[in-house]
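> After the sequence you'll find the predicted model.
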Amino acid sequence: MIVALITIAVILILYGVVSRPLGARGITSAMVFTAAGVAVGTSALNLVNIHLESIAAQRFCELALVFLLFADATRIDLAGLRRHLAWPRRLLLIGLPLTLFAAFGTGLLVLPGIALTGAFVLSTMVCPTDAALGQRVVSDQAVPARVRQALDVESGLNDGLCVPFFLVAVDLSLARLSTGVTAAVIRNMAEQIGWGLVAGVGTGALAGLLLRAADDRGWIEGQWRQILPLSAALLSYLVALRLGGSGFIAAFTGGMTFGYFSRRHDLRVTTLSEDVGGVLAGATWVGFGALAVGVLLPHVTWQTVVFAVLSLTLVRMVPVAIALLGTGTRLETVAFMGWFGPRGLASIVFALIALDEGVPDRQTLLATVMMTILLSVFLHGLSSAPLVAAYSHWYAGHVAKQPSAAEAKSTAMSRLRRHPAPE
């Protein structure tokens, strides 16, 4: 364990000193950390040895996602967002269920011998998106605010919305579901979403009000403006777990509520949460790369590759296109939003839970999910800079001819996480 931690720390330091020139060339941190993990996880080096069944590894990944979700959500103008939910609502209520069905059908068609329940588990694991892998897309102001907002809010909430379906799928695969599927899904959704909202809204409101009142009176030392939100993110997650709700929903709604009540949305309160989440995410990607050596390669088949490619393209893009029907959205925007649905930390967490539960066909499921994430890390990372440039160029010409275009509609947008590195 000590050797693994030393190795991860060295990788983080080495990336840090060259992060700006790498970012300017479109090379993301996830790409670097995953590749480094592959290198140090080879049988020759074996410097990072992760135990898949470890609950600590699962919690570690979850916390990385929780801190990033909370920081992102804190920057959202909640009052303004309520008036501009048309696209995020369509992506979550129409696009997400269709993606689940499409992934389920694709799994049955492509993967030989997989059971119905196995395909259901797989579909729930590959549906959540991770905006952090396409950070440039949701932070570059050249991309229309409405597009950035829709992708940002979708990725923030779909992790938690997938949790009830994932838990039901796991129970079905283990034949321990005592009620009908519909009743189980409804019950799990009520518990995961309901308690997640209670934990997130309650914690976020309390912490936000306390920060605002104390800050207005000059009672808070500078560093505690950063520590308090970090603690609120952790608290919302832990309370949600204790109540039986989704920690992801709690983190995202907690961040939005915290920002609303504290009236603080900028880097003075979000930097630490984001940086801690980024460090944990970096370590997670190193571990993921190390796991890929021993878990993915021995079990990869052409079927797993085909499923991974389809899940990143048609399985995601067609539902997005259907969800945006009737909105006046141009094909270029539909394709752009459909492509940028990267799979990341949430899928890793779901895969670790499924493995720990001992679901049937777990080797096939794990290899397929890991192949999907691996392709996503590099394909979405490498394509973000050129596609953002191409799309923003098209958008500038399009809105000049049609100022009232659907993409140009004003919307509430979260503050930038970081300004993109200069080209």
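Sure thing, it's come through. Numbering: from 1, shown residues only.
> CA only for contacts and neighbour counts going forward, please
OK.
> What residues of stretch 24-34 count as buried?
For stretch 24-34, the neighbour count (16 or more other C-alpha atoms under 10 Å) marks G26, I27, T28, S29, A30, M31, V32, F33, T34 as buried.
> Repeat that for stretch 100-117.
Neighbour counts over stretch 100-117 (16+ other C-alpha under 10 Å) mark 100-108, 110-111, 114, 116-117 as buried.
> before we go on, here's another structure to hold up against the first:
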Amino acid sequence: MILLTAWLPMILKRLPLSLPIVAMAAGYGVGPLLWSDTVVRAAYRPEVIERLTEFVILIALMGAGLRIKRPLSWRGWVSTLLMIAVAMPLSIFGMAALCWSLAGFSAASAVLIGTALAPTDPVLAAEVQAKPPGEEEGGEVRFVLTSEAGLNDGAAFPFVLLAIGLSTASFQAIWQSWLLSDVLLRILVGGVVGFLAGWCFGLLAFKLPSLELAKTGDGLVAVGVTLVSYGATEMLDGYGFLAVFIAAVTLRATDRGHDFHAAMAEFSEQIERILMVLIMLVFGAALRWGLLAPLGWRDILVGLLFLLLVRPLAGWASLAWSPLPTAAKGLIAFFGIRGLGTIYYLAFAVSRAEFEDAGRIWALSAFVIMCSVVLHGVSSSPVMNWVDRRRARVQKQHVTPDTTKPERATDDDVAGSAADFGGRREPEGS
């Protein structure tokens, strides 16, 4: 499978398939020939799967951050911030309400399911992410999906801790400590430590001639930056996922055009793909061995409503204040890909608190992951190829014949989707 991990992406570019689909199908079909029921259940224990998914998410966050070339500004990041501040809470609330009212879950279990499924996954979203360093960013749709996936894993953690708290106490008893500690303080610590780590490693990599890490050309540096950023933040009781992404974005900003970013991003992507395939193999085998057995018809209905209605509507509503055109808003709202982040949050929570109907929680979440992997995996490549072609046509229309420099687009041009697929011009010096 590791050999196929290197070979299959070349083949799958021509097909409406993705590597996670192939790995999941292989685990489902071949798993019983390789592993017994006991082996699969041992591999899918919360404490095992938590550590494995934790590491692959960290590597994916570093890779996503290194893809972000755009400087931080309100105009450039407003759509991302709306997706984090509006779409994700709406998705959590909507799914929790469905789980509580329609499927009969307890409040704590409903919040946990909603939180685990709300964030866009940075691991299974490679087809829709911004282009790697050294290439053009790829437009607004790719940028927003990449930056959202990078930030929302840290932003979702307060709600995971809320679900853990609700398993033993009422909301009235914990809301003050939750708001001050789990929301405000830990997010602040993660942001500050991530920025300082990225800034320090940026100096070591590009600014100090005697210590320039960039001269090594070794992509392994990305893993070191990831682990130092994460470990330091967790020691200070902050959100390490948030810190890793911010550290990567800050590191890229130190010298945006340096070739070393491409080496680090490529190494991170290779590790991410190998671990992702391994986890999806186990996930496919777990599906074969009865992970979906506790699933009822109400759970199936709730899962489909969330995937096809709640997330798209939440994303669409949050982008109502965004300057993006209609087509871009629809694509961003649709591609809320679930995956390994969901598995991590569930494993993290169930290993620290007792939740009613834990089997149903896993079954419902696994059902949504399975549907999302297939739905978004089949559609992402052809849709994003169409986006890239449309973006190229828009850019070509705004190039003058004599200077080959982009013209300033009119309001009608922007409304006609110059901005949504990447017609935005890069600021000077970026």
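Yep, it's here. In this text, all values refer to a predicted model and were calculated from it rather than measured experimentally.
> Please tabulate the buried residues of stretch 100-117 of structure 1 in CSV, including the columns secondary structure.
Formatted as CSV, the buried residues of stretch 100-117 of structure 1 follow (DSSP: H, G, I helix; E, B strand; the rest coil):
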residue, secondary structure
L100, helix
F101, helix
A102, helix
A103, helix
F104, helix
G105, helix
T106, helix
G107, helix
L108, helix
V110, helix
L111, coil
I114, coil
L116, helix
T117, helix
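> can you put those residues in JSON lines and add distance to A250 of structure 1?
What follows is the buried residues of stretch 100-117 of structure 1, written out as JSON lines (distance: C-alpha to C-alpha, whole Å):
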{"residue": "L100", "distance to A250 of structure 1": "22"}
{"residue": "F101", "distance to A250 of structure 1": "26"}
{"residue": "A102", "distance to A250 of structure 1": "28"}
{"residue": "A103", "distance to A250 of structure 1": "26"}
{"residue": "F104", "distance to A250 of structure 1": "27"}
{"residue": "G105", "distance to A250 of structure 1": "31"}
{"residue": "T106", "distance to A250 of structure 1": "31"}
{"residue": "G107", "distance to A250 of structure 1": "30"}
{"residue": "L108", "distance to A250 of structure 1": "33"}
{"residue": "V110", "distance to A250 of structure 1": "35"}
{"residue": "L111", "distance to A250 of structure 1": "35"}
{"residue": "I114", "distance to A250 of structure 1": "33"}
{"residue": "L116", "distance to A250 of structure 1": "31"}
{"residue": "T117", "distance to A250 of structure 1": "28"}
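> Closest to A346 of structure 1 out of the residues you listed?
In terms of C-alpha to C-alpha, no member of the buried residues of stretch 100-117 of structure 1 lies closer to A346 of structure 1 than L100, at 15.0 Å.
> so what's the counterpart of that closest one in structure 2 up against?
Residue correspondence to structure 2 (TM-score structural alignment): L100 of structure 1 is matched to I92. I92 of structure 2 sits next to V111, G114, T115, L117, A118 when contact means C-alpha atoms under 8 Å, 6 or more residues apart in numbering.
> Okay, helices next: where are they in the stretch 151-300 of structure 1?
Assigned by DSSP state H, counting those that start in this stretch, the helices in the stretch 151-300 of structure 1 fall at 181-216, 224-243, 247-262, 267-291.
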